[in-house]
Structures are given as C-alpha cells and as structure tokens.
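**Q** Have a look; sequence and predicted model below, questions after that.
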Amino acid sequence: MEWVKKFLWKSVICRFGFPHTLIVDNGSHFASTNVCEFFQSHGIRLIFTYIEHPQSNGQVEAAKKVVLYGIKKQLEKTWTSWIDELPRILWSYYTTPHSSIHEPLFTLVYEADAMILIEIVEPTFQVDFFNEERSDNDQRAYLDTTKEV
C-alpha cells in the first residue's frame, strides 16, 4: 500500500502538516499493517468509521463516476500514475459548474471564483486592476443583495 502513504505524504502532510487524527472508512488500503505503522510512526491517530447515509449515496456515486472518467481519460493521454493525475482531476471537478446547482463547488465553499494558474504568469485585466478594498466592499454589497445558493 505504498500509494496510500505517497498520497497522504504529498497531498495531506506536505500541504497541511501532520494531522492529529485521520478518520477513514474501513477500506483495506487504510487497514493494512504497513499503513497503520506509518501513521503510528508519525504520531497520527487513525479512527475507522462506517458512514451510511442512503440519501447521499447516489450523489457520491455520481461524483465518483465523474472522477474515474477523468482519471481514465488522462491516463489514456499521459500514461502516468493515476495518483499523479488525481490533484488535476479533482481541481477540474471542484471548479466546473455542476448541472444540479449551476455553480462550481469551489464557489460554494470560498464564495469566490477560482483563479487559474495561467493568470499568475499572464495576468488578466481583472488581476492587473484588482483593488482589495473595493473588492471587499463590492463582495459585501453582493452578499447582502443576492439570494442564498
């Protein structure tokens, strides 16, 4: 289960630091001796749980289907490890408007549009003329007048 350790190291520990506790499902990839020893050696408490919420099972399956489809498409093009492609696939999923809510998940969480990486290298008009104070005031006015999503 080296890929589990690699994924956790790269996507969790290197980005956010060592967590105190991780809550995971009862998947065999988390329950292996090798992975449990990895958690213990870094002082990470591991809690196993079983989540059942029948109302959301269809939503979870739909999201998994989209992510798996994206991974398959990327692997056909690049022939790399799926674990290396996962962050790009998830970013795409989070920043694409969904048909059910007509908004990207990123916007629902952060109440702002995602900025693509190319805008850092080649700034757009919006980035060049950004005024933080005016933006904050505009955002407050917008939130006061808009309907909840």
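**A** On my side now, so go ahead.

**Q** Only C-alpha atoms from now on, for both contacts and neighbour counts.
**A** Fine.

**Q** residue closest to the middle of the protein?
**A** Computing the C-alpha centroid of the chain and ranking residues by C-alpha atoms, centre = their mean puts L90 first, at 5.4 Å.

**Q** Does that residue lie in a helix or a strand, and which?
**A** According to DSSP states H and E, L90 maps onto helix 82-95.

**Q** For this protein, which segments count as strands?
**A** 21-24, 45-48 (DSSP state E).

**Q** mind checking which of these is nearest Q139?
**A** Between Q139 and the strands of the chain, the shortest gap by C-alpha to C-alpha is with strand 21-24, which sits at 34.9 Å.

**Q** and that closest one, which residues are buried?
**A** By 16 or more other C-alpha atoms under 10 Å, strand 21-24 has no buried positions at all.

**Q** Alongside the first one, take a look at this:
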Amino acid sequence: MDIQQSFTFVAYQQVEVTDRDIVARIKARLGKHQQGWVDELQHVLWAHQTTPKDSTNETPIRLVYGTEAVIPAEVLVLTTRITTFDEQQNDEALRENLDTLEERWTIAHIQQA
C-alpha cells in the first residue's frame, strides 16, 4: 500500500506544553485540597484561551476567530467596548478580521519559529 508514516514533533511539543500549563493552573487554583478540578476546568481553559502566548504574542481565541474575546468583567463594568457596541459594525469588523486571519497565522508562525 506504500503508506509512509511521519510525525510532527513540534506539534506534539506544543500539545505537551499546553497540557502542562493547564494542569499547573488547575493545581494552583485547587491549592492543597486537590479536589473539585472539574469545577475549575472551565475557568482555567478560559484563562488559557484569552492569555497571549509568549511564542506568538497572540491569544488562541484571536488566532481562531480573528478577534479578541469579550471577558465577562467587561460586560458587568460596562466598558467603552460594550457601551459603544453596534451589531452591524461588529459584523463588518468580524468579517474584516477573518479576511486578515491567514496573515495573522503566518506572522504567529514566523514569531514562533
């Protein structure tokens, strides 16, 4: 069948680093109790997805969606971003962000290398 198997070591390393980061953050939130990690997981994943990574200077959410997430505190405090929100302008901005997403990936890839 002439099938060749290849491994991408860099991707594997990235997954290991991410896993280690998530586990360390869960342990930090649990403290000495080490129980109830399921309740903390959503908070840790949110923090992971909205924190810029050193290797790319980008957040995972921005690399996927082309824009930054609105954090819950912004909704409760009513920041300028929330009070000046216009759905039509937001939709147009999201489309523009998606148009430049591939360029953002390329820049992140170069920075990581």
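**A** Yes, it's here. Every value quoted in this text rests on a predicted model; they were computed, and no experiment measured them.

**Q** Mind listing residues that contact the longest helix seen in structure 1?
**A** Counting by DSSP state H, the longest helix found in structure 1 is helix 54-78. For helix 54-78 of structure 1, contacts defined as C-alpha atoms under 8 Å, 6 or more residues apart in numbering pick out S81, W82, E85, L86, I89, L90, Y93.

**Q** Pull out the buried residues from these.
**A** Among the contacts of helix 54-78 of structure 1, the ones that count as buried by 16+ other C-alpha under 10 Å are W82, E85, L86, I89, Y93.

**Q** Spell out which residues sit in contact with the counterpart of the second one in structure 2, please.
**A** Read it as E85 of structure 1. In structure 2, the residue paired with E85 of structure 1 according to TM-score structural alignment is E40. Applying C-alpha under 8 Å, 6+ apart to E40 of structure 2 gives the contacts I26, R29, L30.

**Q** 7 Å - rerun?
**A** By C-alpha atoms under 7 Å, 6 or more residues apart in numbering, the contact set of E40 of structure 2 is I26.

**Q** residue in structure 1 matching T83 of structure 2?
**A** Matched to structure 1 by TM-score structural alignment, T83 of structure 2 sits across from D128.

**Q** I should have written E58 of structure 2 there, sorry.
**A** Using TM-score structural alignment, the partner of E58 of structure 2 in structure 1 is E103.

**Q** Any figure for the gap between the nearest residue to its match once chain neighbours are set aside and A63 of structure 1?
**A** Residue nearest to E103 of structure 1 in three dimensions, not counting chain neighbours: P97, with 4.4 Å by C-alpha to C-alpha, 6 or more residues apart in numbering. In this view, P97 of structure 1 and A63 of structure 1 are 13 Å apart by C-alpha to C-alpha, to the nearest Å.

**Q** quick one: D84 of structure 1 and L68 of structure 1, what's the gap?
**A** The spacing between D84 of structure 1 and L68 of structure 1, counted by C-alpha to C-alpha, is 14 Å.

**Q** Show me what Y94 of structure 1 lines up with in structure 2.
**A** The alignment partner of Y94 of structure 1 in structure 2, by TM-score structural alignment, is Q49.

**Q** Am I right that that match is in contact with L63?
**A** No: the pair Q49 of structure 2 / L63 is not scored as a contact, 9.9 Å apart, by C-alpha atoms under 7 Å.

**Q** which one in structure 2 is aligned with E61 of structure 1?
**A** Using TM-score structural alignment, the equivalent of E61 of structure 1 in structure 2 is E16.

**Q** Check A112 of structure 1 too.
**A** Using TM-score structural alignment as the criterion, A112 of structure 1 maps onto T67 of structure 2.

**Q** Ignoring the adjacent residues along the chain, who's closest to L86 of structure 1?
**A** I71 (6.9 Å).
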